[in-house]
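>>> Below: sequence and its predicted model.
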Amino acid sequence: MSEIVNANRIRNTIIAFAAIALSIAIFFGFQTQTGSVSLEAQAKESTPIEVAMKNGKPTLTEFYADWCTSCQAMAPELAQLKQKYGDSVNFVMLNVDNNKWLPEILRYRVDGIPHFVFIDDQGKAIAQTIGEQPPSVMEANLNALIDHETLPYAASTGQTSELKPTNNPTTDPRSHSSQLPHAEV
């Protein structure tokens, strides 16, 4: 009988240690997840477009949406680029779901996201890229932007998320109505 009691104690001790280890792993897993780079946090820290157009620095403008998986995938890489180039380049983020940015959405013909517009230090748009871009491509373009050179990957298109039309296509310019030209997919 004492062997059964001892076996039960050993089993219960192992279960308790496993539960503690699992609880610790879950706790640290959630800590890592909340520490990741979010689009919302980056947008709050980005340079306002009004400031970027007047401060004499080149600008990288990103059109994004919180639901865009490509935008989410690029967020950590763009945060690193912002740390590296933030003194030389304005990083502007405009959420396509915010009607406030409708004039810019129309001006730059944003029809897929992420959509990046490279703007020189005089406020002139000189290149655009659409979709998920490798960090090396973004970095090469930023270096060229800073050096007043032709961007090597200005016409590149990566994986995109299409803008989703609302229920009323006649009043929403993002609906891709007949007034706005769009590319065939």
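Alright, I've got the coordinates. Residues are numbered from 1 along each chain as shown.
>>> can we go C-alpha only for contacts and neighbour counts from here?
OK.
>>> Helices along this protein, start to end?
Taking DSSP state H as the criterion, the chain carries its helices at 2-34, 39-45, 49-52, 69-85, 102-107, 135-146.
>>> Could you dump those helices into TSV with distance to residue 120 and mean neighbour count added?
Converted to TSV, those look like this (distance: least, CA to CA, whole Å; neighbours: other CA atoms under 10 Å):
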stretch	distance to residue 120	mean neighbour count
helix 2-34	35	11
helix 39-45	21	15
helix 49-52	10	15
helix 69-85	14	17
helix 102-107	16	14
helix 135-146	7	18
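>>> One more to weigh against that first structure:
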Amino acid sequence: MPKKSFSELISSPGMPVLVDFYADWCGPCKTMAPILEQVASQHQGKLKVIKIDVDKNQAAAQQFKVQSIPTLILFHQGKPVWRQAGVVPATQISQAVQSVLR
């Protein structure tokens, strides 16, 4: 199966995509991992969650001007509709997801 490009990943038709820009060495990124798992399970079948390692995918991080990690960007129909840097509570992420699911 061919590897999908970043633009293909965020353009999931009819389904918002939450992108977590992170790095393996980042402590706050590790804190976000279980929160993102919780959000993904709450919105199973309605939301795609993908993780982008900024050390391995510098072009994607530069494209969206990611200056600190973790940075979460919610894409809807291929366009960024919500963005937050730092550790974010699951409730705040879910509210952003719900706003595009309506």
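Right, received. Where do you want to start? Predicted model, so just to flag it, every value in this text is computed and none were measured.
>>> TM-score of the superposed pair?
Aligned and superposed, the two chains score 0.84 in TM-score terms (TM-score structural alignment, normalised by the length of the second structure); 98 aligned residues with a CA RMSD of 1.8 Å.
>>> residues in contact with the counterpart of residue 119 of the first structure in the second structure?
Aligned by TM-score structural alignment, residue 119 of the first structure pairs with residue 75 of the second structure. Counting by CA atoms under 8 Å, 6 or more residues apart in numbering, residue 75 of the second structure touches 10-11, 16-19, 81-82.
>>> ok, those in the first structure, which still hold?
By both residues aligned by TM-score structural alignment, their matches' CA atoms under 8 Å, the contacts of residue 75 of the second structure still in contact after alignment to the first structure are 16-19, 81-82.
>>> Tell me the buried residues within these.
Among those, the ones that count as buried by 16 or more other CA atoms under 10 Å are 16-19, 82.
>>> any idea how far residue 25 of the first structure is from the counterpart of residue 33 of the second structure in the first structure?
In the first structure, the residue matched to residue 33 of the second structure (TM-score structural alignment) is residue 75. Remark: distance between residue 75 of the first structure and residue 25 of the first structure (CA to CA, to the nearest Å) = 25 Å.
>>> try residue 109 of the first structure
From residue 109 of the first structure to residue 25 of the first structure the distance is 46 Å (CA to CA).
>>> cool, and residue 131 of the first structure?
In terms of CA to CA, residue 131 of the first structure sits 35 Å off from residue 25 of the first structure.
>>> Please apply the same query to residue 119 of the first structure.
45 Å.
>>> With residue 12 of the first structure instead?
20 Å.
>>> Same check on residue 111 of the first structure?
In terms of CA to CA, residue 111 of the first structure sits 42 Å off from residue 25 of the first structure.
>>> just residue 49 of the first structure next, same as before
For residue 49 of the first structure, the distance to residue 25 of the first structure (CA to CA) stands at 42 Å.
>>> Next: residue 97 of the first structure.
From residue 97 of the first structure to residue 25 of the first structure the distance is 36 Å (CA to CA).
>>> Residue 127 of the first structure now?
45 Å.
>>> Tabulate the kept ones among the contacts of residue 75 of the second structure (a markdown table), appending distance to residue 92 of the second structure.
What follows is those, written out as a markdown table (distance: CA to CA, whole Å):
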| residue | distance to residue 92 of the second structure |
| --- | --- |
| 16 | 16 |
| 17 | 16 |
| 18 | 13 |
| 19 | 15 |
| 81 | 14 |
| 82 | 11 |
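>>> between the residues you listed, which is closest to residue 98 of the second structure?
residue 16 (9.9 Å; CA to CA).
>>> Spit out the contact partners of residue 49 of the second structure.
Residue 49 of the second structure neighbours (CA under 8 Å, 6+ apart): 17-20, 36, 40.
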